[in-house]
Every structure is written in structure tokens, then in C-alpha cells.
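> Dropping a prediction and its sequence here:
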Amino acid sequence: MAKRALDRDYAPSDDEEYMSPQQLNYFRVLLLEWKKSILSASENTLQSLQDGPIREPDLNDRASSETDWGIELRTRDRQRKLISKIDSALRRIDAGEYGWCEVSGEPIGINRLIARPIATMTVEAQQAHERREKVSRDD
């Protein structure tokens, strides 16, 4: 399917056919723009790292800068994992599986997908999954 620009006036609603071509395009463009912004931020981080090591003369300032860089790098690692989830959502759009719960097969829901475009489960299925994870961690 050809990529089109996101119509800024369009917002998916429950009043239209679920996962219509217009809705799928909306989410495709939303996901691609999200991925682009993450990659842009990553390039800025990489450029800052290439500009040279931290050269703070004061040990406290250096420790603070190193802590900031550690946080920045952990954030970038989380975003790298997020890009993988975005790519997976784009593949689901192409396969005609986007918007449907991978557990129940039920619609995930427009509002949930707007809030979390990479969602793969309904709220109920996600809550059940998290309860199972918590029980297995507590064992």
C-alpha cells in the first residue's frame, strides 16, 4: 500500500468501519513519524558522543555528566526496542492483522491504538497477561 501523508484533520472514530483503509493509513503514517522522530533523536545522541569524551575538570561535574550520559544511553536502548515494536506494527498493517488482539482476535479499539499504536492486545488481554507475569514472578 502506498504511503500517504497524514491528514491532520482526520481522526479515526468508532463510527466508521474498523481498520478501514483510511484508519490503516492513519496508523501507518503515525507509526512512521514516531519512528522517524526516534531515529532523529538517536542521531543527535550519536553526534554528541562523537564530539568527544566528557572533559569536566571538576570530579563532581564529571560524575554528573557521566550519570546523564548513562541515562541517555539507557533511553536510547529502550527506544531501539521501541523501533522494533513499531516495525512489527507496520508489518501487521501490511499483513492485515493490525488492530486485532493477538490473544482473543477481538478488536483492540481505536482509543487504545491512538494512545499506544504498537498495542497487540486488548486492555483486558493485556491485564490478564500482566497478572500471569506477576504471579510467575512471585513464585
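That came through fine.
> okay, CA-based contacts and neighbour counts for the rest of this
Will do.
> How about the one helix or strand Asp77 maps to, which residues are buried there?
Assigned by DSSP states H and E, Asp77 belongs to helix 59-95. Using 16 or more other C-alpha atoms under 10 Å as the test for burial, helix 59-95 gives 69, 76, 79-80, 82-83, 85-86, 89-90, 92-93.
> One more to weigh against that first structure:
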Amino acid sequence: MENRPLTEQDIQNDNGEDYMNSQHLAFFRQYLLNMKAQLLENANATSQHLQEQEATPDPADRATLEEEYALELRTRDRERKLLIKIDQAINRIDQGEYGYCEDTGEPIGLKRLLARPTATLSIEAQERRERLKRQYAD
């Protein structure tokens, strides 16, 4: 393979040989760092947006604004949780554990990681956990 940074297309087309080599790790590290930067930018924009708002005397307008704020804050809370998962994934890269299922030790797969770069379980292990969860919920 050439010595250039990989692209998403390269990951999509990868045949799975030499799984989680240094180029794969570099790609996913940068991918995760880009996600993190975007989430932090969103959080900053929300913070500024909430500080800039002024009170409105109309109760209907105020209710609409409050609903928009609540939705925005719920979104940021989900993103805050994702930031934690991103940091954990970067730590797994540093530890040499990234890309492997925490239950089975099997490769998670490049395409799954591209779709969900914070994944810690293979599809099979994830499905097994979900079946068990449903079993105990019933």
C-alpha cells in the first residue's frame, strides 16, 4: 500500500488483510479527532446561542423558544456522551486494542468501524447482548 493517508473510500474497499495496521489506526485516530472537533464546535455554538437570546413577552413565542432550547440541550447531552466514547476509542488506539471486540477479541471490521467508530463489539456480540437484554426485559 502507498504511504499516503487513507480515505473513507480506501476503508470501504479494504479487503481486510493486515487488519488494524498503522494506516488503519492513523485513519481512525484522525476520523475520531475530526468528530470530536465537530462536537466541541457544536457545543460552543449552542452555548453562544443560548447566551444571545433575549426574553420575549409573548407566551407562545417564549414556549416555542424554550422547547427549542430543550431540544438543543438534549442533543448536546447526547453529544457529550459521544465525546466520552470518542476519548475511550482514542485511548483504545493508544493501547493497541482498537478495532477488536471487547467480548470475543475478534475483529470488529473496518466497515462497521467506519459506520460507528466508537464501536466496542462485533455485530454478532452486539446482537447477542441485545437478545439477552430483551430476554430479561420480558
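That came through fine. In this text the structure is predicted, and so the values were computed from the model without any measurement.
> Got a TM-score for the pair?
The TM-score (TM-score structural alignment, normalised by the length of structure 2) is 0.89; 133 aligned residues with a C-alpha RMSD of 1.8 Å.
> follow-up on the earlier one: which residue numbers in structure 2 does the helix holding Asp77 of structure 1 align to?
Under TM-score structural alignment, the match for helix 59-95 of structure 1 in structure 2 covers residues 59-95.
> And the helix or strand containing Leu50 of structure 2, what does it pack against?
Leu50 of structure 2 belongs to helix 22-52 when assigned by DSSP H and E. Packing partners of helix 22-52 of structure 2 (3 or more C-alpha pairs under 8 Å, 6 or more residues apart in numbering; DSSP states H and E): helix 59-95.
> Give me the distance between whatever helix or strand comes next after the helix it packs on and the centre of its chain.
Using DSSP H and E, the next helix or strand after helix 59-95 of structure 2 towards the C-terminus is helix 110-115. Distance of helix 110-115 of structure 2 from the chain centroid (C-alpha atoms, centre = their mean, to the nearest Å) equals 11 Å.
> just checking, next helix/strand downstream of helix 110-115 of structure 2?
Using DSSP H and E, the helix or strand that follows helix 110-115 of structure 2 in sequence is helix 123-137.
> in that next one, what's buried?
By 16+ other C-alpha under 10 Å, the buried positions in helix 123-137 of structure 2 come out as Ala125.
> before we move on, what about stretch 92-112 of structure 1?
92-93, 97-102, 107-110.
> Going by distance to Glu33 of structure 1, which of those residues wins?
Nearest to Glu33 of structure 1 out of the buried residues of stretch 92-112 of structure 1 is Ile93 (C-alpha to C-alpha; 15.2 Å).
> how many neighbours does the nearest residue to the closest one once chain neighbours are set aside have?
Computed as C-alpha to C-alpha, 6 or more residues apart in numbering, the closest residue to Ile93 of structure 1 that is not its neighbour in sequence is Leu24, at 6.7 Å. Other residues near Leu24 of structure 1 number 20, with proximity taken as other C-alpha atoms under 10 Å.
> Need the counterpart of Leu24 of structure 1 in structure 2.
Using TM-score structural alignment, Leu24 of structure 1 pairs with Leu25 in structure 2.
> Now do the contacts for Thr104 of structure 2.
Ala125 (C-alpha atoms under 8 Å, 6 or more residues apart in numbering).
> if we go to 10 Å?
121-122, 124-125 (C-alpha atoms under 10 Å, 6 or more residues apart in numbering).
> Which of those residues are conserved in structure 1?
On the basis of both residues aligned by TM-score structural alignment, their matches' C-alpha atoms under 10 Å, what survives of the contacts of Thr104 of structure 2 in structure 1 is 121-122, 124-125.
> From Asp9 of structure 1, how far out is the spatially most central residue of structure 1?
The residue lying closest to the centre of structure 1 (C-alpha atoms, centre = their mean) is Leu82, at 4.6 Å. Distance, Leu82 of structure 1 to Asp9 of structure 1, by C-alpha to C-alpha, to the nearest Å: 27 Å.
> Equivalent analysis for Asp68 of structure 1, please.
From Asp68 of structure 1 across to Asp9 of structure 1, the span is 39 Å (C-alpha to C-alpha).
> Thanks a lot, catch you later.
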